[in-house]
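Asks: Below are the sequence and a predicted model for it; my questions follow.
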Amino acid sequence: MKEETSMKNKGIGFSKAVDFGESGTLFEEKELAMPELTSQLDVIVKVLASAVNPVDVKMAEAYQGHDFTVLGFDGVGEVMAVGDDVLGFEPGDRVYYAGQQLRSGTNQVYQAVDSRLIAKAPANLTLSESAALLLTGITAYEILTDALGLAISEGVATGKTILIVNGAGGVGSILIQLAKFIGLQVITTASRPESVEWVKSLGADIVLNHHEDLGMQLKEFGIDQLPYIVLLHSTDKYWNLATRYIAPFGRIASIVETEGLLDMGPLKNIGAQFAWEFMFAKGNFDIRMAEQGQALAKLTDLIESGKLKTTLTKTYKGFSAETLEAAYRDVASNHMIGKVVIVY
């Protein structure tokens, strides 16, 4: 095991639930102990940039403890130390990753990360461009592979169509690109002019206005069945639409929790399937964790070959309570297009 010494760690977090409707400072800075290699599969990373995701906001708002907590999942940084069982990485490597819910997060200078979750960062992207791709990239990747049963191989799904509800957000912005790469015709939803322009720039073929009747709009395009439907917003609201338009033996996937029970009855007699995608499940239960590092390695290949582009739209410079809070507030507003990143 190789380790750096004489390093100091700083973290930014909170000790109570955060209300983003309040004014004033919501986060605090503290000096933290240096992270340790608690597993020989761990690496210590000096974090150079991180992104904020809706899950960060939800976890901050729902926090019920009193201990100082450091969140953050998307990280880009430099490997400083490696455990004895780490393969393929060494000190000095520039890596990127989406971490685990049950470990201290990226909102600190140094972080311990399971090496099975990391990959070499794309050589042709900046720190902020790389940080924008992680949790959303893995989620989009797993929607296609785990939930919909598709391979990430160019043109493999040519001739088929996917409906993505909420294409302009972080996950949707990657999912549109990956879907186009594998050959799918992409129908997505957006309403604001800037959102419509954004999803079209990513490759969306048809853009529906989610403030109007989606069923009527699908009929106008001559669409009465879809083999793949992905709900990235308001699962309850769009469930009837999904079950009405899913084709026999089609697949529906969602990442958004429901407020009530979903009626699975309409899926039975047509052999259709529904799947949840929750990218933290593999890390939370230590199941097939290496698949996420492998997914990021695949995304790196696609980025470096020009098949996939970053979804970065906003960057804050400097690691402070002020910049972190500003980024969290951006995401909490529910008006973000693409991703917001803090470069340390």
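Replies: Alright, I've got the coordinates.

Asks: rest of the way, CA atoms for contacts and neighbours
Replies: Fine.

Asks: For residue 307, see how far away residue 203 is.
Replies: 11 Å (C-alpha to C-alpha, to the nearest Å).

Asks: So which of those two has more stuff around it?
Replies: Of the pair residue 203 and residue 307, residue 203 is the one with more neighbours under other C-alpha atoms under 10 Å, namely 18 against 15.

Asks: list the contacts for the more buried one?
Replies: 176, 177, 180, 186 (C-alpha atoms under 8 Å, 6 or more residues apart in numbering).

Asks: Would you map the helices across the chain?
Replies: Assigned helices in the chain, in chain order: 54-62, 127-131, 134-142, 170-181, 193-202, 214-220, 235-245, 265-268, 281-285, 290-304, 321-332 (criterion: DSSP state H).

Asks: can you give me the offset of the shortest one from its chain's centre?
Replies: Right, helix 265-268. 30 Å (C-alpha atoms, centre = their mean, to the nearest Å).

Asks: tell me which strands and helices it is in contact with?
Replies: In terms of contacts (3 or more C-alpha pairs under 8 Å, 6 or more residues apart in numbering; DSSP states H and E), helix 265-268 is packed against helix 235-245.

Asks: Give me the buried positions along the helix it packs on.
Replies: 235, 236, 239, 242, 243, 245 (16 or more other C-alpha atoms under 10 Å).

Asks: okay, pairing it with this:
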Amino acid sequence: MTEATNTQIGYSANLPASDPGAFEVRSSPLPAPRPGEVVVRVEAVSVNPVDVKLRAGSPARGFRVLGFDAAGVVTGVGDGVAGFAAGDEVFYAGSIARPGSNQRYQAVEARLVGRKPANVSFGEAASLPLTSLTAWEAAFDRLGITDSSEGYLLVVGASGGVGSVLLQLVRARAPRVRTIGTAGAANADWVRSMGAHEVVDHRGDLVEQVRALAPEGVSWLFTSHSRHQEAVYARVVQPFGRIVAIDDGARDVAPLKDKSIGWLWELMFTDPLHLPDSHHQAWILDQVAALVEAGAVRPTVTSDLGTISAESLGRAHAAVESGRTVGKIVLEGWAI
């Protein structure tokens, strides 16, 4: 059943997540699909660090709807769209340049949308798009890991949303790559359950711990916590190795030159923003869906905060903002 108007949850001022006014509920006209778009009835969303950063510091310019993870049902298809029809169940992360998924109906570019895995709930599916796209692009597109690759991969921040998916993807698609994840003692079992062959304590001496497992160093390093770590990484990565980072800020890569180590960045939104004819992310999501259905990758939900509302989004943002979350937080269904 289609509602007469759309419900959107967004912000108009950069307030703390705990502030009762941090999120506002507004009504808007139902979106109509433009050429190349589908309209999706959003059934579940997840909250990512990018949501928190934008709410805390990015101008709303009136009113901004966040949300970059969604799973739902197609209700409308625009001209020129092939492969989708009303009633299809889908999942996606969308684009940072457009209103997000914290709304009942969302228009999204079809080239960014994948089919939802048939064997999981909407909430479980919503935990996957942004992190799986980031992890896939980081491991396979940036680092160049293939199904025939051999060597060690160090995953810094392995208990986080991206690290948890990356470990699973590499285990499924590059079985000869040995993965080492960093985590605190409380999260070590989670990281092993995600596919890490070894876990090292992120509070300890990283060089000593990694070198004990990979005496010649690692071939690849993924990091979500790279600030001030360039010299440390230079000591654990092999000559001609590669590092890919997803966090923000300038980095001093001079320590890497002696070993000709490559420093790469991964931003999932590069494709949506700069490659208007690319369908690569839809393809990745379809590959992830197949892996989920085959049991090789599982959703990383660790907290379900109930239905989608201004209050529950505030709680989700506060949890992500704490920096202590493991896996993903999801919201499923609508309270309003």
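Replies: Thanks, I have it. A quick note: this is a predicted structure, and the numbers were derived from the prediction, not measured.

Asks: picking that back up, nearest to residue 38 of the first structure, of the helices of the first structure?
Replies: Closest of those to residue 38 of the first structure is helix 281-285, at 15.3 Å (criterion: C-alpha to C-alpha).

Asks: what stretch of the second structure lies opposite the closest one in the alignment?
Replies: Aligning helix 281-285 of the first structure against the second structure (TM-score structural alignment) gives residues 270-274.

Asks: Average separation of that stretch from the aligned part of the first structure, please.
Replies: Taken over the aligned residues, the distance from stretch 270-274 of the second structure to the first structure averages 1.1 Å (mean C-alpha distance after the TM-score superposition for the first structure).

Asks: For that stretch, could you pull out the residues that count as buried?
Replies: Neighbour count says stretch 270-274 of the second structure has 271, 272 buried, by 16+ other C-alpha under 10 Å.

Asks: Kindly report the same for stretch 56-66 of the first structure.
Replies: 56, 57, 60.

Asks: ok, so of those residues, who is nearest residue 216 of the first structure?
Replies: Out of the buried residues of stretch 56-66 of the first structure, the member with the shortest distance to residue 216 of the first structure (by C-alpha to C-alpha) is residue 57, at 34.4 Å.

Asks: The closest one: what's it in contact with?
Replies: Residue 57 of the first structure touches 328, 331, 332, counting by C-alpha under 8 Å, 6+ apart.

Asks: In the second structure, what residue corresponds to it?
Replies: Checking TM-score structural alignment: residue 57 of the first structure goes with residue 52.

Asks: With residue 270 of the first structure instead?
Replies: Using TM-score structural alignment, residue 270 of the first structure pairs with residue 259 in the second structure.

Asks: mind checking the longest strand of the first structure?
Replies: Secondary structure assigned by DSSP state E gives strand 42-52 as the longest strand of the first structure.

Asks: what's the mean gap between it and the aligned bit of the second structure?
Replies: Mean for strand 42-52 of the first structure is 0.4 Å (mean C-alpha distance after the TM-score superposition for the first structure).

Asks: which strands and helices sit next to that strand?
Replies: strand 74-82, strand 110-114, helix 127-131, helix 321-332, strand 339-343.

Asks: Now tabulate those in a markdown table and tack on distance to residue 163 of the first structure and mean neighbour count.
Replies: Shown next, in a markdown table, are these (distance: least, C-alpha to C-alpha, whole Å; neighbours: other C-alpha atoms under 10 Å):
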| stretch | distance to residue 163 of the first structure | mean neighbour count |
| --- | --- | --- |
| strand 74-82 | 27 | 26 |
| strand 110-114 | 34 | 27 |
| helix 127-131 | 27 | 27 |
| helix 321-332 | 24 | 19 |
| strand 339-343 | 22 | 25 |
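
Asks: With distance to residue 220 of the first structure as extra columns, can I get the ones you listed in TSV?
Replies: Conversion of those to TSV gives the following (distance: least, C-alpha to C-alpha, whole Å):
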stretch	distance to residue 220 of the first structure
strand 74-82	40
strand 110-114	49
helix 127-131	38
helix 321-332	34
strand 339-343	32
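
Asks: closest one to residue 314 of the first structure among those?
Replies: strand 339-343 (4.7 Å).

Asks: which residues in the second structure does the closest one match up with?
Replies: Under TM-score structural alignment, the match for strand 339-343 of the first structure is residues 328-332.

Asks: which residue is nearest the middle of the second structure?
Replies: residue 131 (2.0 Å; C-alpha atoms, centre = their mean).

Asks: Map that one across to the first structure for me.
Replies: With TM-score structural alignment as the criterion, residue 131 of the second structure matches residue 136.

Asks: Tell me which residues touch that match, please.
Replies: 170, 171, 174.

Asks: Now check the second structure for the residue matching the first one.
Replies: Okay, so that is residue 170 of the first structure. In the second structure, residue 170 of the first structure lands on residue 161 (TM-score structural alignment).

Asks: a markdown table please, covering the contacts of residue 57 of the first structure and showing distance to residue 165 of the first structure.
Replies: Shown next, in a markdown table, are the contacts of residue 57 of the first structure (distance: C-alpha to C-alpha, whole Å):
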| residue | distance to residue 165 of the first structure |
| --- | --- |
| 328 | 23 |
| 331 | 18 |
| 332 | 19 |
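
Asks: how far does stretch 41-54 of the second structure stretch from start to finish?
Replies: 24 Å.

Asks: What of stretch 211-230 of the first structure?
Replies: End residues of stretch 211-230 of the first structure are separated by 18 Å (C-alpha to C-alpha).

Asks: got the contact list for it?
Replies: Looking at what lies outside stretch 211-230 of the first structure - C-alpha under 8 Å, 6+ apart - the contacts are 148, 160-165, 191, 208, 241-242, 245-254.

Asks: buried ones in that stretch?
Replies: Of the residues in stretch 211-230 of the first structure, those buried (16+ other C-alpha under 10 Å) are 214, 218, 225, 226, 227, 228, 229, 230.

Asks: what do we get in the second structure for the fourth one?
Replies: Here residue 226 of the first structure is matched to residue 218 in the second structure, going by TM-score structural alignment.

Asks: any idea how far the residue lying farthest from the centre of the second structure is from residue 250 of the second structure?
Replies: Among the C-alpha atoms of the second structure, the one most distant from their mean position (C-alpha atoms, centre = their mean) is that of residue 258, at 32.7 Å. Distance of residue 258 of the second structure to residue 250 of the second structure, computed by C-alpha to C-alpha: 20 Å.
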